[in-house]
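Asks: I'd like to go over a predicted model; first the sequence, then the structure.
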Amino acid sequence: MSVGHHLTEFADLPVFDFDTETDTESLPDAAAVAWRVRSHYVDPSWEDVFEDFLDCVDTERVTALILGFWSGTCPAGLLVEAADRFPALRAVFAGDITGEEFEISWINQGDLTPLVAAFPRLEVLEARGGSGLEFEPVAGSVLRRLRFETGGLPGEVVRAVAASDLPNLEHLDLWLGDEDYGCTTELADFAPFLAGDRFPALRHLGLENSEFQDEIATAVAGAPVVARLESLSLAMGVLSDRGAEALLSGQPLTHLRRLDLHHHFLTDTMAERLRAALPATEVDLSDPQYGGEERGFYVMVTE
């Protein structure tokens, strides 16, 4: 399964498409929307559409920008080259591309680290697609939200995140994916931030879409970082009763406002135990899977 929908809202703003069919005579206020710049399978290229965008929109007032469909490699470099045109930019999403356009494993990303350096006021960085994805450790950034949606997350990216100095980071989401689609992340890669030594402002942690979700749940059950979280997501993976038992046997989770476990392989009995143990917590146990030993275990997003 891949991602089936485009963003309709980003950085608390409604999304407005700028593409080859946009009526440039009736554009919204530049600061009132999150702009999705996208091309199509044929000409013009993303670069050409972006040039039109620079000509038609008051980019000095743009606060949120979405890089929509492109052919070839992620055009983040073009945005970096135009950084002086976007002094107010606070949020970037690289790869708002659905499965109908491109499967998530076909999205060619690149090194997204230059975006952090080029936009020192960037608070939100999100990306979809793990093929070619690179990220280097960063320091001194004001990033509050970091999210990587992949069907296969390179371990180098997770280790770079863990080595980063992000004192303002509040929200971290990592979709790990399937080994067959490029996941090389290992449980040990999470140790720096599970230990609570990194990201003092962290309030949401998502370690999701994993083939080793039970092992992650076991590690999280005793992780110091959990005590300061408000929400936790171990969703979209192959969480079974073994992982849920570890959560119930570990440190208290009653302080959490939300625990997201959707797309899971729990028995009905275990699901009820979780709900009973966390009566004041919003526990998402939707989308139960009934594959198990006979039909196999599978993460939610791969190809």
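Replies: Done, it's in.
Asks: going by C-alpha atoms from here, please, whenever you check contacts or count neighbours.
Replies: Noted.
Asks: what residues sit buried inside stretch 24-32?
Replies: Neighbour-count burial for stretch 24-32 flags 30-32 (criterion: 16 or more other CA atoms under 10 Å).
Asks: T150 against G132, yeah?
Replies: No. Taking contacts as CA atoms under 8 Å, T150 lies outside contact range of G132: 11.1 Å.
Asks: compare these two (neighbour count), which wins?
Replies: T150 (31 against 17; other CA atoms under 10 Å).
Asks: which ones are touching that one?
Replies: 104-105, 128-130, 174-177, 301-302 (CA atoms under 8 Å, 6 or more residues apart in numbering).
Asks: show me what contacts D12?
Replies: With contact taken as CA under 8 Å, 6+ apart, D12 is in contact with no other residue.
Asks: also this one, for the comparison:
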Amino acid sequence: MTVSNNMQELDGLPAFDFPDAEAEPEATLPAAGSVAWRVAVDAYDSEEEWESAFARFLKAVDTTEVRALIVGAWSEAYDTAPDEVITAIVAASDRLPSLRALFVGDITYEECEISWINQTAMAPLINALPQLRSFGVRGGQSLDMTGIKHEGLRSLTVETGGLDADVVRNIGAAELPALEHLDIWLGTSWYGANTIVADLDAFLTGARLPALKSLALRNSEIQDDIAAALAGAPVVARLETLDLSMGTLGDEGAEALLGGQPLTHLKKLDLHHHYLSEPMRERIRATLEPAGVVVDLSECESARNDESRFTAVAE
């Protein structure tokens, strides 16, 4: 599976594409705070750079009311990191006092496959927006999450087809005392993933994430190992949602998870896109659903053996 569609919403607001330079100048724009604004240019041979489109956006919209911003494609995202994009947003940070949600890299596979999206250091951007509550990024190529420190961030999402272990450890070292939701797509070794369970220790203990309620460690080829580690992980006892979806989870991992600490306190267990047998699926339902846990076991995949399993999103 690939990322086929642009985001439809961000932070509860419907996405709206800021018009390109060729649009009618009198085009009616929605109220600044009523939508999540997507600013994007053509991924190939664009006649306008992203930062130029953003400059038009700053002139056309009452930016003091903007609550959500989606960074779509920048020119040659498969070959160029968004350093100028980040510089432009940081420079305008004082003009975005109401910005609460920001996503960098809302790029579909037709524009650039997820594992080919070039990224860069995100700390200068995140740290420059103290009012931010939700941040997301797509693409793991050259992604750098070193030095993130934010007192108010509540949601962090990192979507990749293959994430380097250094990035995982740097996320674990971030200072995010208010973070409630963490979603990491670890990916496959075919596209750079090299994380082992030991690299996830900061998330499994939860010691550095005192407010965490929702944990997603997904889209991983080591999903069984992660499930086994979570069976005794201290963080699980205070979670409301646990997400191990989109990966290669099989009966071995599910057996370890069910054999560990109780999961009946969860509100939701998301396992969609999995390799679980029917008896195991029934056992999970029988164990958790009577306690009121919502269990997502959709997208049951089949494989000849463990080696032929695949993650939901890779290239």
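Replies: Structure's in. What do you need? It should be emphasised that the depicted structure is a prediction, and the values quoted were computed from it without experimental measurement.
Asks: quick one: the strands in the first structure?
Replies: Defined through DSSP state E, the strands belonging to the first structure, from first to last, are 9-10, 13-18, 34-37, 64-67, 91-94, 124-128, 145-149, 171-177, 204-210, 231-233, 258-260, 282-284.
Asks: got the contact list for the second one?
Replies: This points to strand 13-18 of the first structure. For strand 13-18 of the first structure, contacts defined as CA under 8 Å, 6+ apart pick out 7-9, 32-38, 49, 53, 64.
Asks: possible to save the strands of the first structure as CSV with mean neighbour count?
Replies: CSV is the format used below for the strands of the first structure (neighbours: other CA atoms under 10 Å):
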stretch, mean neighbour count
strand 9-10, 16
strand 13-18, 18
strand 34-37, 25
strand 64-67, 24
strand 91-94, 24
strand 124-128, 21
strand 145-149, 20
strand 171-177, 25
strand 204-210, 24
strand 231-233, 22
strand 258-260, 20
strand 282-284, 17
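Asks: what would those look like in TSV with distance to D189 of the first structure?
Replies: As requested, those are exported to TSV (distance: least, CA to CA, whole Å):
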stretch	distance to D189 of the first structure
strand 9-10	29
strand 13-18	34
strand 34-37	33
strand 64-67	28
strand 91-94	24
strand 124-128	20
strand 145-149	15
strand 171-177	12
strand 204-210	12
strand 231-233	17
strand 258-260	22
strand 282-284	26
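Asks: which parts of the stretch 101-250 of the first structure are helices?
Replies: All helices of the stretch 101-250 of the first structure, identified by DSSP state H, counting those that start in this stretch, fall at 113-118, 155-162, 191-194, 213-221, 241-249.
Asks: highest mean neighbour count out of those helices?
Replies: The highest mean neighbour count among the helices of the stretch 101-250 of the first structure, using mean count of other CA atoms under 10 Å, belongs to helix 213-221: a mean of 22.
Asks: after superposition, how close is that helix to the second structure?
Replies: Once the two models are superposed, helix 213-221 of the first structure sits on average 0.4 Å from its counterpart in the second structure (mean CA distance after the TM-score superposition for the first structure).
Asks: in the second structure, which residue range corresponds to that helix?
Replies: Under TM-score structural alignment, helix 213-221 of the first structure corresponds to residues 223-231 of the second structure.
Asks: gap between the two ends of stretch 215-234 of the first structure?
Replies: According to CA to CA, to the nearest Å, stretch 215-234 of the first structure extends 11 Å from its N-terminal end residue to its C-terminal end residue.
Asks: er, stretch 137-150 of the second structure actually
Replies: Using CA to CA, the span of stretch 137-150 of the second structure from its first residue to its last is 16 Å.
Asks: same check on stretch 231-242 of the second structure?
Replies: Start-to-end span of stretch 231-242 of the second structure (CA to CA) is 12 Å.
Asks: ok, the residue mapped onto F103 of the second structure from the first structure - contacts?
Replies: When the first structure is aligned by TM-score structural alignment, the residue opposite F103 of the second structure is F93. With contacts defined as CA under 8 Å, 6+ apart, the neighbours of F93 of the first structure are 65-67, 124-128.
Asks: and F93 of the first structure, how far from V158 of the first structure?
Replies: With distances defined as CA to CA, the gap from F93 of the first structure to V158 of the first structure amounts to 18 Å.
Asks: do S131 of the first structure as well
Replies: 14 Å.
Asks: cool, Q251 of the first structure as well?
Replies: 25 Å.
Asks: where in the first structure does stretch 189-203 of the second structure fall?
Replies: On the first structure, the counterpart of stretch 189-203 of the second structure by TM-score structural alignment is residues 179-193.
Asks: buried residues, the matching stretch. List them.
Replies: By neighbour count with 16+ other CA under 10 Å, stretch 179-193 of the first structure contains the buried residues 179, 181-185, 189-193.
Asks: swap in stretch 257-270 of the first structure?
Replies: Taking 16+ other CA under 10 Å as the neighbour-count basis, stretch 257-270 of the first structure is seen to contain the buried residues 258-266, 270.
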